[in-house]
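Colleague: Would you be able to build a 3D model of this:
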Amino acid sequence: MNGLMRTLSDAKWRFTVPILLLLFWEAFSRSGVIPASLLPAPSRVFNTWMDWMFGLNESAQDNSGKWIFDAMASCMRVFTGYAIAAVLGIALGVAIGWWRWVERAIEPTVQMLRPIPPVSWIPLAIIWFGIANKPAIFLVFLGAFFPILMNTVHGVKTADRNLLRAAAMAGARQSQLLRFVILPAAMPSIFAGLRIGIGSAWMLTVTAEMVAVKSGLGYVLWDSYYFLRYDLVIAAMISIGLLGYLADLLLKMIMNSVLRWQHVATVQSHKA
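Modeller: Purely as a prediction, here's the structure:
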């Protein structure tokens, strides 16, 4: 019973601010201070969004009923580029953090490339890959790769050296040290990088869809801006935010499952 009351109390505080913001937005939009065409009310945005999703009344015009196709196109680009970034970022991050010669050989190049904004690669991406999925996937990869890489390097370098010494004294080989000591110790930092990377991945796929692709949520957002359909622009923004939140939530669930040992150790230390 206490657990249920605590859950209800948490839910109340979790939704209070969004509800108040929506009410203020609705009242301000209807007040006429700003023309409704420039700041559509939440009720109008919701109506357009529902038509975009389910094709109810054609208020979204040519986009009516096509939300699922736009969302799937964006999700495909995000998760393809993100998966490549995760695999390469973790592998290279472990190598840089573990082997000094790899760090000396690769880190200067990484540190020169890292400050370059991913959006500045758009002209080259279009030249190299054309107007299709590939430039968007490339930009998503760039946006997600460096946060994952740098957090992995940090996790490997800050692993407890006493654990390494103990495992080495027990006769563990280098491959065993990496698998059973370094990777588990670095996992919290790796997941931090993965969560930062998924947010960057969504931002970059929307940017790429605005200029290099003719489908997806970002394309609908930009196309709607040209036709002054700000209700659809806001609906696209909400869709991107919702899908990004769900992706992060899924990643957080995986993290909690993988790092279950960490939570158990924390609870036991509090009990002690």
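Colleague: C-alpha from now on. contacts and neighbour counts both.
Modeller: Noted.
Colleague: How many residues are close by residue 121?
Modeller: 14 (other CA atoms under 10 Å).
Colleague: right, and it touches residue 138 too?
Modeller: No. Taking contacts as CA atoms under 8 Å, residue 121 lies outside contact range of residue 138: 9.1 Å.
Colleague: for comparison, sequence B:
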Amino acid sequence: MTSITSSRFYRHIERGIVPVLLIAGWEAFSRSGILPAALLPAPSQVLIAWADWIFSTDGNTQTYSGHWIFDIAASAGRVFAGFGIATVMGVAIGMAIGWSRSVESLVEPTLQTLRPVPPVSWIPLAIIWFGIANKPAIFLVFMGSFFPILLSTIHGVKTCDRNLLRAGAMTGGTGSMLLRHIVFPAALPSIFSGLRIAIGSAWMLTVTAEMVAVKSGVGYVLWDAYYFLRYDVVIASMVSIGLLGFLSDYVIKAISGRVLRWQRGSTLQARER
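Modeller: As a prediction, the model looks like this:
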């Protein structure tokens, strides 16, 4: 038990080595004077601004002071609204396309035509359709999240083992039963991979939308701080987005680990982490 605990402790240390080295190098470079401190704030300066943005410690971030939780809540609401809609539609349509050749022939050509269109190119239409509010951001998050989930679901359905389907059919399983009890569970590893890709895209797209079409959230703060030359707040916004994306991915990964616990004995997930 002690050896397992110590092994996990050393793994946590290993994961922290690269971030610590990057922060130390960044601090040293910022203080070297090669670039003006205003253009590349040191991590210590960013931390001070970030602390005031969160806790309103000394008011040095002025209008942003103490508003971090509200900005985070605004961005997270848009992310999870668009991501949730994309998950439901992406999984449902992906299951239908992967299972039925007629649905695939009918729907997939249109979807594959829309897929290469960059989500950010929808911004002008999103503003025209929905105005300056939450809806254009949710729409862009949906557009950025939908296709990774859709394609992963289709892949998961199409790679389902035919022997499992034959065995299910031999025991009297109907089409809907096979889809629900065999195909969907078999597709879950691919679906969760798509969800992890999509949640990263969701955070990127909501920040992009907040820079253009919304007047609140972390992306809006980032863009507004840029205009006022508050690059410490800009970097604090970037770090906040990165941490939120990491936490979102961690939650999906944890859910995946519980749902797919049957994989642990037969895949590399069996390795102790």
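Colleague: ok, back up a step: who touches both of residue 121 and residue 138 of structure 1?
Modeller: Shared contacts of residue 121 of structure 1 and residue 138, defined by CA atoms under 8 Å, 6 or more residues apart in numbering, are absent.
Colleague: Next up, the contacts around the residue lying closest to residue 55 of structure 1 once chain neighbours are set aside.
Modeller: Sequence neighbours aside, residue 65 is the residue nearest to residue 55 of structure 1 in space, at 3.8 Å (criterion: CA to CA, 6 or more residues apart in numbering). Shown in contact with residue 65 of structure 1 (CA under 8 Å, 6+ apart): 51, 52, 53, 54, 55, 56.
Colleague: at 7 Å what do you get?
Modeller: By CA atoms under 7 Å, 6 or more residues apart in numbering, the residues touching residue 65 of structure 1 are 51, 52, 53, 54, 55.
Colleague: And it, how far from residue 227 of structure 1?
Modeller: 19 Å (CA to CA, to the nearest Å).
Colleague: the strands in structure 2, which residues?
Modeller: Assigned strands in structure 2: none (criterion: DSSP state E).
Colleague: ok now do the residue nearest to residue 29 of structure 1 when sequence neighbours are not counted, which residues does it touch?
Modeller: Closest residue in space to residue 29 of structure 1, ignoring its immediate chain neighbours: residue 41 at 5.3 Å, by CA to CA, 6+ apart. Contacts for residue 41 of structure 1 (CA under 7 Å, 6+ apart) come out as 25, 26, 29, 30.
Colleague: how about stretch 172-187 of structure 2: buried residues?
Modeller: Neighbour-count burial for stretch 172-187 of structure 2 flags 173, 178, 179, 182, 183, 184, 185, 186, 187 (criterion: 16 or more other CA atoms under 10 Å).
Colleague: Is it possible to get TSV of the residues you listed that adds distance to residue 219 of structure 2?
Modeller: Formatted as TSV, the buried residues of stretch 172-187 of structure 2 follow (distance: CA to CA, whole Å):
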residue	distance to residue 219 of structure 2
173	50
178	44
179	41
182	42
183	39
184	36
185	37
186	38
187	34
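Colleague: circling back: which ones among the contacts of residue 41 of structure 1 map onto helices?
Modeller: Counting by DSSP state H, the part of these found in helices is 25, 26, 29, 30.
Colleague: neighbours of the second one, just the number please.
Modeller: The one in question is residue 26 of structure 1. 17.
Colleague: distance of the counterpart of residue 175 of structure 1 in structure 2 from residue 243 of structure 2?
Modeller: Using TM-score structural alignment, the equivalent of residue 175 of structure 1 in structure 2 is residue 176. Per CA to CA, residue 176 of structure 2 is found 41 Å from residue 243 of structure 2.
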